[in-house]
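Asker: just coords:
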């Protein structure tokens, strides 16, 4: 079994306020301000939200159809990657850099990709695996098809982008591969959507005995289709057992306000809970697989 190499780490979830920008440099200044604060609190890991890069829509003609605007934001990908790589290096952080629309060379499809940067500037990508209806039907965004678990110097981490956290099989698979942390970048426009993500994120902590760092967008992009409203509350969530936070919430932000949520995680507590916890849902899930294979439908 993989063992984390560091005991306690400090992590941050950005409750990121999207606002119109006039230049890419203005966007970069806002992002760096968040990174600088997090580094000042000696955090090792920062998680930014899904589609926080949609601020860059406001550099274009917002009267265009949203599917076209999404593809124009994808045109900023290389510049965005360079920005985040430089910030990770400069501030010595691991950064789950939210998501940005992305297009591969020779492929006219657009994807929703989360770039994960190490303090050295190295990075890899976790694409979103399940599209919401608005992404599929209105934005014409396509799903990726590969789940990854990332090795860091404090343990293994997986990324479930917003809607993906509503599919427990994904996170269970990552936990069986030794993931002790789950980053959940999200973008939701109302309370119902936010709570779907939040409740499922909390369930994943209990089912898999891991930490969840949930980072949503807040704020508004006036007159921009599908981005006018953002509803969110960042949180750092824990399993529900004696070594962890009383309500399974280590820290959370003030609803719908610009904020950064910071907490300290005991990585060894995850390992111990998976062996000595009050209940052992991750370990006991091996029996669940057997039960599912032998599922019966019984007429009455």
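Answerer: In hand now; what should we look at? A quick note: this is a predicted structure, and the numbers were derived from the prediction, not measured.
Asker: From now on I want contacts and neighbour counts done on CA atoms only, so please keep to that.
Answerer: Will do.
Asker: mind listing the helices for the stretch 51-200 of the chain?
Answerer: Taking DSSP state H, counting those that start in this stretch as the test, the helices found in the stretch 51-200 of the chain are 66-74, 77-91, 133-134, 168-176, 191-208.
Asker: Out of those helices, the one nearest residue 214 is which?
Answerer: Residue 214 lies closest to helix 191-208 among the helices of the stretch 51-200 of the chain, at 7.7 Å (CA to CA).
Asker: where's that closest one relative to the chain centroid, distance-wise?
Answerer: 12 Å (CA atoms, centre = their mean, to the nearest Å).
Asker: can you give me the angle it makes with helix 168-176?
Answerer: Relative orientation of helix 191-208 and helix 168-176, computed by axes from the mean of the first three to the mean of the last three CA atoms, to 10 degrees: 40 degrees.
Asker: Please, where are all the strands along the protein?
Answerer: Using DSSP state E, the strands of the chain run over residues 8-18, 45-48, 94-97, 100-102, 110-117, 123-127, 141-142, 149-152, 155-159, 179-186, 211-219, 235-237, 249-252, 259-266.
Asker: need the helices of the stretch 51-200 of the chain in CSV with distance to residue 260 and mean neighbour count, can you?
Answerer: Below are the helices of the stretch 51-200 of the chain laid out as CSV (distance: least, CA to CA, whole Å; neighbours: other CA atoms under 10 Å):
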stretch, distance to residue 260, mean neighbour count
helix 66-74, 25, 19
helix 77-91, 17, 17
helix 133-134, 28, 11
helix 168-176, 25, 18
helix 191-208, 17, 20
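Asker: between those, which gets nearest to residue 147?
Answerer: Closest of the helices of the stretch 51-200 of the chain to residue 147 is helix 168-176, at 7.5 Å (criterion: CA to CA).
Asker: could you give the angle of the closest one to strand 155-159?
Answerer: Helix 168-176 and strand 155-159 are oriented at 170 degrees to each other (the same axes, to 10 degrees).
Asker: helices or strands up against helix 168-176?
Answerer: Contact analysis of helix 168-176 by 3 or more CA pairs under 8 Å, 6 or more residues apart in numbering; DSSP states H and E lists helix 191-208, helix 281-293 as its packing neighbours.
Asker: Alongside the first one, take a look at this:
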């Protein structure tokens, strides 16, 4: 499919997994009715715990109960579903993975990505967060080959590491998904330019759904958006929960890559990373 509609789902997820999942099932149904071929949810979509106890109790295998429900909703709506991210249990380990899955319209889990870059920061005039205390980092770069194009997977803080997205683009990614729970402290200055930069420098579509609302230690930025390969924000939801829809046109993407062949004009023979 060379041209289709994508939906980015903005959520205010909390510690009640059942409430979050019911909301996601409703949004999947709505996205299908509005003509979307793919709906992408934000980071920690199924569960945003307020304590370590809630995190440990809410982590589950992937695939598991939550992905089973999302698979059923995908089948009923007849669309692709990107889970955002879930807490994936690691047997024998108190830590868990922050994990995304991509589900086909037939309800099959076709790709799984574990967040590579963990958010260990002290934000100026903002929160102090150390994800590595609770999460294990993934180590695999993932591209899902689908009828909707090649989808490069990432999660939130990954956005600050352009190396990941350049590798995704060089391996054939056409659509980059960035489910996030950006803090308002960093998001108000960095969210827009980072997303547009990843789209422009890699000539890819970027689909970036975010969490919104007050969380246990910070306020989430929201501003879910879709950015085209020229860096134009084609759809955006500034606040509140809901879907934002935009068109993905892979023929236009290929035309822009032909006009501005920066991926072909690279000089890896001159790059020295040492």
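Answerer: Now that the structure is in, tell me what you want to look at. These numbers come from a predicted model, not from an experiment.
Asker: any chance of the helices of the stretch 51-200 of the first structure in JSON lines, plus distance to residue 45 of the first structure?
Answerer: Shown next, in JSON lines, are these (distance: least, CA to CA, whole Å):
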{"stretch": "helix 66-74", "distance to residue 45 of the first structure": "25"}
{"stretch": "helix 77-91", "distance to residue 45 of the first structure": "10"}
{"stretch": "helix 133-134", "distance to residue 45 of the first structure": "30"}
{"stretch": "helix 168-176", "distance to residue 45 of the first structure": "19"}
{"stretch": "helix 191-208", "distance to residue 45 of the first structure": "18"}
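Asker: residues in the first structure aligned with stretch 76-87 of the second structure?
Answerer: Aligned by TM-score structural alignment, stretch 76-87 of the second structure falls on residues 90-101 of the first structure.
Asker: Residue 41 of the first structure is nearest to which of the helices of the stretch 51-200 of the first structure?
Answerer: helix 77-91 (11.3 Å).
Asker: if we look at that closest one, which residues are touching it?
Answerer: Helix 77-91 of the first structure has contacts (CA atoms under 8 Å, 6 or more residues apart in numbering) with 28, 32, 35-36, 39, 93-95, 97, 100-102, 115, 117-123.
Asker: hmm, which of the residues you listed are the buried ones?
Answerer: By neighbour count, with 16 or more other CA atoms under 10 Å, the contacts of helix 77-91 of the first structure hold 32, 35, 39, 93-95, 97, 100-102, 115, 117-119, 121, 123 as buried.
Asker: Most widely separated two among the residues you listed?
Answerer: Using CA to CA, those span at most 27.5 Å, a distance reached by 39 and 102.
Asker: and the most centrally placed residue in the second structure, what does it touch?
Answerer: Nearest to the mean C-alpha position of the second structure, by CA atoms, centre = their mean, lies residue 179 at 2.3 Å. Counting by CA under 8 Å, 6+ apart, residue 179 of the second structure touches 40-43, 84-85, 154-156, 207-210.
Asker: filter those residues to the buried ones?
Answerer: Among the contacts of residue 179 of the second structure, those classed as buried by 16+ other CA under 10 Å are 40-43, 84-85, 154-156, 207-210.
Asker: Can you pick out the most distant pair from these?
Answerer: 85 and 207 (14.2 Å).
Asker: was I right about residue 194 of the second structure contacting residue 162?
Answerer: No - counting by CA atoms under 8 Å, residue 194 of the second structure stays clear of residue 162, with 9.2 Å between them.
Asker: So the residue nearest to the centre of the second structure versus residue 263 of the second structure, what's the distance?
Answerer: Residue 179 of the second structure sits 25 Å away from residue 263 of the second structure, going by CA to CA, to the nearest Å.
Asker: now swap in residue 2 of the second structure and tell me
Answerer: From residue 2 of the second structure over to residue 263 of the second structure (counting by CA to CA), the distance is 21 Å.
Asker: More neighbours: these two, which one.
Answerer: The residue with more neighbours, out of residue 2 of the second structure and residue 263, is residue 263; 15 against 12, by other CA atoms under 10 Å.
Asker: Need the counterpart of the more buried one in the first structure.
Answerer: Checking TM-score structural alignment: residue 263 of the second structure goes with residue 282.
Asker: residues near the equivalent of residue 151 of the first structure over in the second structure, how many?
Answerer: Alignment note (TM-score structural alignment): residue 151 of the first structure maps to residue 145 of the second structure. Applying the criterion other CA under 10 Å, we find 15 residues in the vicinity of residue 145 of the second structure.
Asker: Tell me the counterpart of the residue nearest to the centre of the second structure in the first structure.
Answerer: Here residue 179 of the second structure is matched to residue 185 in the first structure, going by TM-score structural alignment.
Asker: which residue sits closest to its match, ignoring its sequence neighbours?
Answerer: residue 49 (4.2 Å; CA to CA, 6 or more residues apart in numbering).
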